[in-house]
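In: Quick one, fold the following:
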Amino acid sequence: MSTNAPPQTPSTPIRAIPSTLLSRTAPTIPPASRQYEPLVKAVLRHRQYKIFLHSGLFGWLLVTAWRIWSGGDGEIWLLPVRPSTLAYTVVTFGVGALPIVVLRKSHLSAAPTPSPSPSRTLGSAFQRRSTFHALFTYLASSLSIAALHILITSAYDATADPHSRLSLFVKSRKHPYYLNGHLIYLVLSQAFIAFACLVRNVLLDRFAVRWGPALAGKEKLESFSLARIVTVALTAILYSLATTVVYLVAFAFARSAVLPALYQLPLVPRLLRPFTAHFLRGQWTPLLLARHWSLVRRAFYLALTTVGLWEFVESSFDAIAAEPVAVAGHTADPGLTLVSGITSSDLYLKHFAYAELRDFASAESPEASTRRTALFGDQKHTPNMWVALARESLLTLGRDYQLFLRRGQPAPPPAAPAPASKSGTPLPASAKATPLLRTSVFKPAQSSPLRTALDTLASDGPLATAVASTAEAGASHIPELFRSVMPSAPPSASPAAVAKKAEENVAALVEGTKSRWREALRARVPGLVAEAWGHAHAWWTRPRVHRVAEASLPNRHVDALAVEVLCRLTCASLKEDAYGVVQRDIPKIIEALLSFLTALEDYQAELNAKYALPPPDVLATLPAKDVAEKETLAMEAARASEVCGVVTDAIKEGIVQVVRTFGDKLAAFKFPLRVAKKLQGFVDYN
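Out: Sure thing, here's the model as predicted:
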């Protein structure tokens, strides 16, 4: 038998033994953009249709009032249901309500504008592009409403005054291009109303969501109710009346002073005379008010309807935008949906997630207890749901805590790193570098006698250098008293220094001119007018104490919700956390909350010490102006304390709940000394 025979191949192939012990990585918590945000946006879209319905009903009432006021003589009770009325209602909604809703939705902000004074608020607003978008929207809407009003008037008011049929030019054969003053007055009135409403919304910070009782769950705001309609009506009447009076004064000044001044400029009269020459003639401007009172009344009614429609739409949007949203109950895992929601980058949607998570943490039904137990014992995700929730909540509170310590100011830029050598290790301070020789190491070539003589007589030659050194040596022996009168050459300045000096001189010249004009104007203005102007300027530019507090705590409502969520889930974990996942994070949670509370209480103590009213006997000795100023500051300090109280009350209530729930079991945890002293006060109180 040969030993070199090939080995036999087995009939059954060899393969690895299968095993079910596979290393599978646990999935992470899905992002909010995929898990939570689509559900909330669907609910918000449905609520948007509710705003459309309410705005359409309000616009229908306005169009019906227009038709009746424009001369609906017979069968008035049929006017609301006529096809023409319904068609005008649709157009009114399209040009008056729909643009405002789209504007508010696109520029919605969850945090207020951090500006301490009205001047800073308005100045910062007009530095953003969104403000100009809003101005264009308001102008387009107001002018469209004016065009619709003119169309209704010309179509259904055959017996109206001639100015009611507003055309672009007056009916004159001699001057066919004279502009119709009534149309100009009405159009400018609507433009002024649009600008005034925008300024009002900016000063009220209307584009920021007004989180309040609706978010706290204490009451539900209704967007369409009798009280809201009455409030909108009163606001529209008062604001329209005020803006109409201001517009009358501005229009009279423009006709009496601005237009004649334009005719004094070169080349401008040639452009204006064919269209506006008739405005220079006629009666005195105040007398024209009596002759054209019907036009003023019409403009006021148009402004009233415009402001009323906008105010109703915006008030409805304010109420619905802040109403809580509950979507987690319709999902398979509500806890996972809410934990995913609080990680959203959109602060507006994050508010809704925390508000629903607070209700999830405080519900007392057996189903809610089961859901919380599943959240605490989650092992399907990495990190698990409680770790993700606690980490995101503490990060949110930590960022806002640091912002509060900076009083709303942005974080300072990071310090520049120290320069290092190319090898990566810095040079020691004691090491000295070897000096580098900058001279030539070769023997210089011999020059001609003529070249040597010319170099000697040159300005930088040996002869000039010797003379200069001799002069300096002689000047060193001159006494200091006489050395000050010696002529000295001015140092050569760089072009950048010269340009900077010129800018400073021009700025000083402009500032000096302004101050001289200001002093001359102040000398000619009566005392009462100057005093009123001083009060108005101080009101316009003075920083408000409560606005500084609002800028320091812009996200105070979401901070309060995060505190409530952490404390309520911590209390629920005593019975529902079977693995003790929450207990290891209790010291970290309490330390973060008490640190935030200490900073808030220190700020409130600072406000009370700085702006508290003096005793009544001291107030009696002060002038009335100082008393009014101190009362104003004390009221603003009280409002600032209310701003801080949103987070302060939530932290105090949450710590009290934790202390009452755990009791003596808190002794098992270790806290820093300052945190332990603060926590001991809550333990002694309970």
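In: C-alpha from now on. contacts and neighbour counts both.
Out: Fine.
In: what comes up buried for stretch 344-364?
Out: Across stretch 344-364, burial judged by 16 or more other CA atoms under 10 Å covers 344, 347-362.
In: One more: stretch 288-299?
Out: 295-296, 299.
In: coming back round to it: give me the subset of the buried residues of stretch 344-364 lying in helices.
Out: Among those, the members falling in helices (DSSP state H) are 347-362.
In: Name the nearest of those relative to C197.
Out: Y348 (24.8 Å; CA to CA).
In: who touches the closest one in this structure?
Out: Listed by CA atoms under 8 Å, 6 or more residues apart in numbering, the contact partners of Y348 are 109-110.
In: could you redo the last one with a cut-off of 7 Å?
Out: With contact set as CA atoms under 7 Å, 6 or more residues apart in numbering, Y348 has these partners: A110.
In: how much space between it and A321?
Out: In this structure, Y348 and A321 are 9 Å apart, going by CA to CA, to the nearest Å.
In: and for comparison, fold this next one:
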Amino acid sequence: MPSSLASIPQAQLPTKYRDVVKLALQPRQTRAFVLAAITWHLCLSAALFGTLRLVVSPSTLVVSAASFGTAILPLLARRKRGFGRITTPPPKTPSSRAAQLTAALAHAGTGKAVTQHTAAFVGLALGYTALLAGRTQGWAPQIWVESHQAFYLNERFLYLIGHSALLGAVYTVVFRCLPSPDSAALPKFDAEMLTTDARVTIKDRVVSLASSRLPLALVAATLASTASVLVYAMVRVRVWSSVLLVVGSRGLLRRLLVPSFRVEFGAFEVGVRTTLFSVAAVCAVETAYVLLDVYLTHPLVALSKHARHPTRMLVDGIQEPVVFFASHAFAELARLSAQDGEVRAAVYRDVNSDATAWIQIRDTCLKLLEEQRQFVARRGVVEAAKPPAPASAVQQAPQQQNAQQTRTIWDQLASGESTHSSSASPAQTSGATSTTTGGKPPAPAVVSIANASRLLHGLVSTAWRLVPSDAKHVLFGPRRRQLLLGDSPASDAASLIGRDAIRTVGAVVALQSLLCHSLAEDAYGCVQKDIRRVLVALVELHTEIRRLGLELEQRARDIDHQLAEQQAEPNSQAAASSEYQQQLSTTWSSSGAHSVHSALTTAMREILDTFAKFDLQLGTQLEVQLAECLG
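Out: Okay, here's the model as predicted:
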């Protein structure tokens, strides 16, 4: 048991499951913060080409600790607080990558996340330049110009700060908002730990997750820094010349806002230093997120066993509306139901109260399975209820519009109407509109990331229409077009089936274990009365997942077949003939969809094998469905 809970007497332990989880996670949270700070210190020292003397230098320790506390630590604190506010699983993500990017840019929380990460990366850049200025000349905020005998703004420092702000925005969109901001906001629970007997430690999960995410972060940081320095080297003279026209070549503003071009910029050195900082900052921030997610989502000890009323606390946990705490409760329920006979016996014996333990566990688990089945059956589409409009109004509106459109000025003159109303000035028209709306002018459009993304989409679409057809095929061939704009079955598999895998697998394992062990441990036999009800819920969810899986496999085969026909090179057809099928298979196993499917199959088989000798009367339809699921 964690030391934070061991020191608390049982009578003083909180009765709410979420409060006990918070206490148990405090040592892990502190350990994750310390490891994240050490990671940033090592990355910062490596970016400075530091030796062991620089690593243990007091100035380096102070600067790295200060930059971590002002930049990375607030990001981790905000993410941890966000875990306790999410009460619904993420919705279905768009299938294509272009639609995912558009939805992420239009999300309400993207602007705030971009601002937070931009400020964080700027803070890391300030710490980097503070140490770099002490070791290498030419990186201070102000630099002395001998020919003018005055201090001017350092162009290198200004470029690094601007690049850091851009890097923070790019990192937010690529790593914190895709495939959707809602799914990225939740921590990643490993549902496979509930269905396998292999012991997985926190170290194993950190290594596995970091090995899959850090290479992408390194490549993204390198590409972003390289592109940034190349673009700036090409436009720097024109940009600063335009600024000089506005500010003036003499005066105080020129020294404060415009750098001196008498000092060499050194594009190669700046590019190397910027790339090193970008890789260090992105890897440090991403490692900090990995550490926090793994340490906070790794299975805890049996917290409910140390409470005064263990079963009541466990039931309170699985009924918790916050997804993060409920996920821990379902994981604990699954492990205890499968491994701990004392907990199962306590659940079986709790039959004297109004709401018995088994009934509450059964209803909560079945409700979760039904919600998941409906989500899969609807393919993630949520239908909003809209009041029906009157039929007469719907029919009259198009007729009135058509009449107004077909009525010409000659018809008005023939009928004796005046043309002053149609030739009214725009000012009069706007005045009349404001009068009819209560005297309030229309609100101006708000400048936001969503509006900017729509404008950018329009500009890109217009520019794409101007590109010749032959150039379109070369620049944006069928494979690139499918990758960006086409359907992605793997994305649907992850967002439809694997979105809430830990709670779904926990519910399935708990129901299976409590039913299968009831023959020897349930003295009252009350649990065995719900065998058919549990099997129906398992079969219905398994059937929907199987239908979706077959549909996704067919879509992946169609995409591969279509791309193979459109591919010009015969040698590449064989290599890419099953690309999207392999992508679907990889995502199916890594997103939690495989864990859900295998847990359902195992649960149905174990229940049937356990109660086969009692000749269960399940009905012809259910027996056929079970044969299809297990066949």
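In: Do you know the score for how well these two fit?
Out: Overlay of the two chains. TM-score (TM-score structural alignment, normalised by the length of the second structure): 0.74; 547 aligned residues with a CA RMSD of 4.4 Å.
In: Check the second structure for its longest helix and report it.
Out: helix 202-247.
In: Stretch 514-523 of the second structure aligns to what range in the first structure?
Out: Alignment of stretch 514-523 of the second structure against the first structure: residues 569-578, by TM-score structural alignment.
In: For that stretch, which outside residues touch it?
Out: Contacts of stretch 569-578 of the first structure (CA under 7 Å, 6+ apart): 361, 373, 376-377, 582, 658, 661.
In: In helices, which of the residues you listed fall?
Out: Going by DSSP H, the helices hold 361, 373, 376, 658, 661 from the contacts of stretch 569-578 of the first structure.
In: The second one -> the second structure?
Out: Aligned by TM-score structural alignment, T373 of the first structure pairs with A345 of the second structure.
In: count of neighbours near that match?
Out: Number of residues near A345 of the second structure (other CA atoms under 10 Å) recorded here: 18.
In: do P334 of the first structure as well
Out: Neighbours of P334 of the first structure under the rule other CA under 10 Å: 20.
In: Also the one 5 residues further on?
Out: Counted with other CA under 10 Å, the burial measure for V339 of the first structure works out to 27 neighbours.
In: Kindly report the same for T244 of the first structure.
Out: T244 of the first structure, neighbours per other CA under 10 Å, totals 22.
In: From what I see, it and F300 are in contact.
Out: Yes. If you go by CA atoms under 7 Å, T244 of the first structure and F300 touch, sitting 6.5 Å apart.
In: Excluding sequence neighbours, find me the nearest residue to A322 of the first structure.
Out: Counting by CA to CA, 6 or more residues apart in numbering, W211 is the residue found nearest to A322 of the first structure once chain neighbours are left out, at 5.8 Å.
In: Need the buried ones from the contacts of stretch 569-578 of the first structure selected in ChimeraX.
Out: Buried members of the contacts of stretch 569-578 of the first structure, defined by 16+ other CA under 10 Å, are picked up in ChimeraX with:
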select :361,373,376,377,582,658
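In: Quickly name whichever of the contacts of stretch 569-578 of the first structure is closest to L395 of the first structure.
Out: V582 (16.8 Å).
In: Please report the distance of that closest one from G408 of the first structure.
Out: V582 of the first structure is 32 Å from G408 of the first structure, by CA to CA.
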